[in-house]
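Asks: Got a predicted structure plus its sequence, pasted below:
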Amino acid sequence: MTEFGYFLSCEEFGPDELVEQARMAEDAGFRSLWISDHFHPWNDEQGHSPFVWSVIGALSQSCGLPVETAVTCPTVRIHPAVIAQAAATSQVMLDGRFRLGLGSGEALNEHVLGDPWPPADERLDMLEEAVAVIRKLFTGDEVTHRGRHYTVENARLYTLPETPPPIDISAFGPRAADLASRIADGFVTTAPDADMIARFRARGPDRPVFAGTKVCWAPSREEAVRTAHRVWPTEHLPGELNQILPTPSHFEQACELVTEETVGQGVACGPDPEEHVRRLRAYVDAGFDRVHIGQIGPEQRGFFDFYRKEVLPLLDTATGTSGATGATGTNATNDGHGKNGGNRS
């Protein structure tokens, strides 16, 4: 049974807004939270980039939903030993409701310290080694590690949860999916691709798979399409551009090629619940355990009212899925260990 969560966008909203959205998501019946980890937004129109680990601390005190990073890159901008400490603390504060979503990252966020941005194969190799370092530190043992990419010396995490957070790996292509299949507790992606799920589950059929997608509710479809095109045209760029362009201004230049028509065809927009259900049904049919939905633009309260009253009940009826219609923090799923951007390689 597919559950539905909410996708908090650190690129589009400040920390206080994200915390308030998490409360509204819980009240509306969403069952979990994804939160992005960015140093830059994709474009200046989005306009935010709060430090995700500070926001997660606030979320732990403000709502009862499970939280997952979607996704953190533990390879260039932040050393994997520091990510391990942040994730362990988040798991403690969330009382076991945290999952660590990891991916190979984008130049947009990872080049900011002046480090070179490696090719895709090397980024995946770095990610694999980073996960090994994180898992060693989660044991609570003193760790010394000298690998191809990372050195750790006499490091030990003293604040540890009873159970380490599960590690999920993001992938959009076959090489990254194969890596996830080897090393991950769960799989993270954005496309309703059953073949990628099968590739991931080849080495472990019971592991959970999670998706994220964006929609845009507005009083009219035309207004929603305009908003989605203005704020998130980057969702529609082809190939590896999202991994290799280094600044928001570069994305703005590339997005001059993205039309409103393209956005309208690719995003559930407007006030028709059937359109939203059709888009989400593709993820249900592909076999995802959870789908996290992010509302584009400022109409957050209208979105949550719309989903609580019209979309989640329709999904329950049409697909047998679990939106927990009308749920609040007292009956939302708090299963940090249960079923809950990456690389196109």
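Replies: Noted; the coordinates are in hand.

Asks: alpha carbons only for contacts and neighbour counts from here, please
Replies: OK.

Asks: how about the strands in the stretch 151-300 of the chain?
Replies: Listed in chain order, the strands of the stretch 151-300 of the chain (DSSP state E, counting those that start in this stretch) span 151-155, 167-170, 186-189, 209-216, 268-269, 290-295.

Asks: who are the neighbours of the longest helix anywhere in the chain, in terms of helices and strands?
Replies: Ranked by residue count and defined by DSSP state H, the top helix of the chain is helix 120-138. Using 3 or more CA pairs under 8 Å, 6 or more residues apart in numbering; DSSP states H and E, the elements in contact with helix 120-138 are helix 80-93, strand 143-146, helix 174-183.

Asks: what about 10 Å?
Replies: helix 80-93, strand 98-102, strand 143-146, strand 151-155, strand 167-170, helix 174-183 (3 or more CA pairs under 10 Å, 6 or more residues apart in numbering; DSSP states H and E).

Asks: who wins for proximity to residue 126 among the strands of the stretch 151-300 of the chain?
Replies: Evaluated with CA to CA, these place strand 151-155 nearest to residue 126, the distance being 12.1 Å.

Asks: Endpoints of stretch 283-301, how far apart?
Replies: End-to-end distance for stretch 283-301: 24 Å, by CA to CA, to the nearest Å.

Asks: Only the buried residues of it, if you could.
Replies: Using 16 or more other CA atoms under 10 Å as the test for burial, stretch 283-301 gives 283-284, 286-297, 300.

Asks: same thing with stretch 116-128?
Replies: 117, 120, 123, 124, 125, 126, 127, 128.

Asks: can you tell me how far residue 191 sits from residue 122?
Replies: Taking CA to CA, one finds residue 191 at 24 Å from residue 122.

Asks: Mind putting the helices and strands packed on helix 120-138 into a markdown table with distance to residue 252 and mean neighbour count?
Replies: Formatted as a markdown table, those follow (distance: least, CA to CA, whole Å; neighbours: other CA atoms under 10 Å):
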| stretch | distance to residue 252 | mean neighbour count |
| --- | --- | --- |
| helix 80-93 | 30 | 23 |
| strand 98-102 | 26 | 29 |
| strand 143-146 | 40 | 15 |
| strand 151-155 | 37 | 13 |
| strand 167-170 | 25 | 29 |
| helix 174-183 | 27 | 20 |
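
Asks: Check it against this one:
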Amino acid sequence: MTIYGYFLSSEEFTPAELLSQARAAEQAGFQALAISDHFHPWNGEQGQSPFVWSMIGALSQVTSLPVTTFVTCPTVRMHPAVNAQAAATAAVLTGGRFRFGLGTGEALNEHILGDPWPEAPERMEMLEEAVQVMRRLFTGDQITHRGAHYTVQNARLYTLPEEPPPLYVSGFGPQAAALAGRVGDGFVTMSPDADLVGQFRRSGGGQKPVLGGLKVCWGTDRAQAVRTAHRLWPNEQLPGELPQVLPTPAHFEQASQLVTEEMVADAVVCGDDEDAHFDAVNAFGAAGFDEVYINQIGPDQQGFFDFYRSRLLPRLHGEDNRS
């Protein structure tokens, strides 16, 4: 049975708003939370970017839902050993309900210390080595590691959960899906692509969980919802590897001038058409996903939660209560 969760957007909302959304999501019947991990927002209109580890600590105190990072890059901005300590503490605070989503990252967040931004194959190598380092640290043993990308000397984690947090690896192409199958405890991807799910499962993923996410903009005025989605998230429609290599929000704003409202209207569910929302979310389950996380764009959060509580979630769970 598919799990339906809420996706907390750290780029668009303040810490207090994210905590309020987490409580509202649990009350509405969502079963889990995902939260993004960024240093920058994608553009100035979004306007926020709190530190994810502070947010997870706060979330652990206001909700009982599982929390997954969507996703953290553990390779450049923060060393894998530091990420391992953060993840272990998050798992302790949440009573074992933390899952660590990992990816190769974007220059937008990872270039800030002046480090070079490697090409994709090297970033995948770095991620694989980072996973090895973190798994060794989660044992509680003192470790020393000297690899191609990272050095760890006499490091030991003392605050550990009863079980290591699962490491879910993100990817958007077949090579990344294969990496997730080889080294991850699960797979994260943002489109309902059955071929990628199959690649993950054939590459060692087996029956491990596959997680996906999508953005919607619920509202009673569809045209206004389209304008809101276009104003806040045009970057979602940028093609290919461009989102991984642009270094600043200003660059994303420049590139996003090429994204029209019509492009957003075609790609993002906007408005209050129940069938459109159902089809977009249900497509993930049909493609073999185990968990789907939905994010509401814009300020009308309560309307979204009311709509999903009363209409969408019962229908998605096969309890269609439509009159």
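Replies: Structure's in. What do you need? Small disclaimer: the values here were computed from a predicted structure and weren't measured.

Asks: circling back: okay if I get the strands of the stretch 151-300 of the first structure as TSV plus distance to residue 27 of the first structure?
Replies: Converted to TSV, those look like this (distance: least, CA to CA, whole Å):
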stretch	distance to residue 27 of the first structure
strand 151-155	41
strand 167-170	26
strand 186-189	25
strand 209-216	19
strand 268-269	22
strand 290-295	15
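
Asks: right, so of the ones you listed, which gets closest to residue 81 of the first structure?
Replies: Proximity to residue 81 of the first structure, assessed across these by CA to CA, is greatest for strand 151-155 (7.4 Å).

Asks: residue range for that closest one in the second structure?
Replies: Mapped onto the second structure using TM-score structural alignment, strand 151-155 of the first structure spans residues 151-155.

Asks: mean deviation of that stretch from the first structure?
Replies: Compared with the first structure after fitting, stretch 151-155 of the second structure deviates on average by 0.4 Å (mean CA distance after the TM-score superposition for the first structure).

Asks: One more: stretch 125-135 of the second structure?
Replies: Superposed on the first structure, stretch 125-135 of the second structure shows a mean distance of 0.4 Å to its aligned residues (mean CA distance after the TM-score superposition for the first structure).

Asks: Figure out which of the strands of the stretch 151-300 of the first structure is closest to residue 161 of the first structure.
Replies: strand 167-170 (14.2 Å).

Asks: for the closest one, packing partners?
Replies: When contacts are defined as 3+ CA pairs under 10 Å, 6+ apart, strand 167-170 of the first structure sits against strand 67-69, strand 98-102, helix 120-138, helix 174-183, strand 186-189, strand 209-216.

Asks: hmm, 7 Å instead?
Replies: Packing partners of strand 167-170 of the first structure (3 or more CA pairs under 7 Å, 6 or more residues apart in numbering; DSSP states H and E): strand 98-102, strand 186-189.

Asks: what about residue 125 of the first structure, distance to residue 95 of the first structure?
Replies: 32 Å.

Asks: And for residue 189 of the first structure?
Replies: 25 Å.

Asks: More neighbours: which of these two?
Replies: Counted by other CA atoms under 10 Å, residue 189 of the first structure and residue 95 do not tie: residue 189 has more neighbours, with 27 against 18.

Asks: contacting residues for the residue nearest to that one when sequence neighbours are not counted?
Replies: Closest residue in space to residue 189 of the first structure, ignoring its immediate chain neighbours: residue 211 at 5.1 Å, by CA to CA, 6 or more residues apart in numbering. Going by CA atoms under 7 Å, 6 or more residues apart in numbering, residue 211 of the first structure touches 188, 189, 190, 288, 290, 291, 292.

Asks: same deal with residue 177 of the first structure?
Replies: Applying CA under 7 Å, 6+ apart, we find residue 177 of the first structure in contact with 171, 196, 199, 200.

Asks: In a markdown table, list those residues along with neighbour count and distance to residue 113 of the first structure.
Replies: Formatted as a markdown table, these follow (neighbours: other CA atoms under 10 Å; distance: CA to CA, whole Å):
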| residue | neighbour count | distance to residue 113 of the first structure |
| --- | --- | --- |
| 171 | 27 | 25 |
| 196 | 21 | 33 |
| 199 | 17 | 35 |
| 200 | 28 | 33 |
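
Asks: So of the residues you listed, which two are at opposite extremes in space?
Replies: 171 and 199 (10.9 Å).

Asks: The helices and strands packed on helix 120-138 of the first structure: which one's closest to residue 263 of the first structure?
Replies: Evaluated with CA to CA, those place strand 167-170 nearest to residue 263 of the first structure, the distance being 23.5 Å.

Asks: where's the residue lying closest to residue 77 of the second structure once chain neighbours are set aside relative to residue 123 of the second structure, distance?
Replies: Nearest residue to residue 77 of the second structure in three dimensions, chain neighbours excluded: residue 110, at 5.0 Å (CA to CA, 6+ apart). Distance of residue 110 of the second structure to residue 123 of the second structure, computed by CA to CA: 11 Å.

Asks: ok, now residue 46 of the second structure?
Replies: 27 Å.
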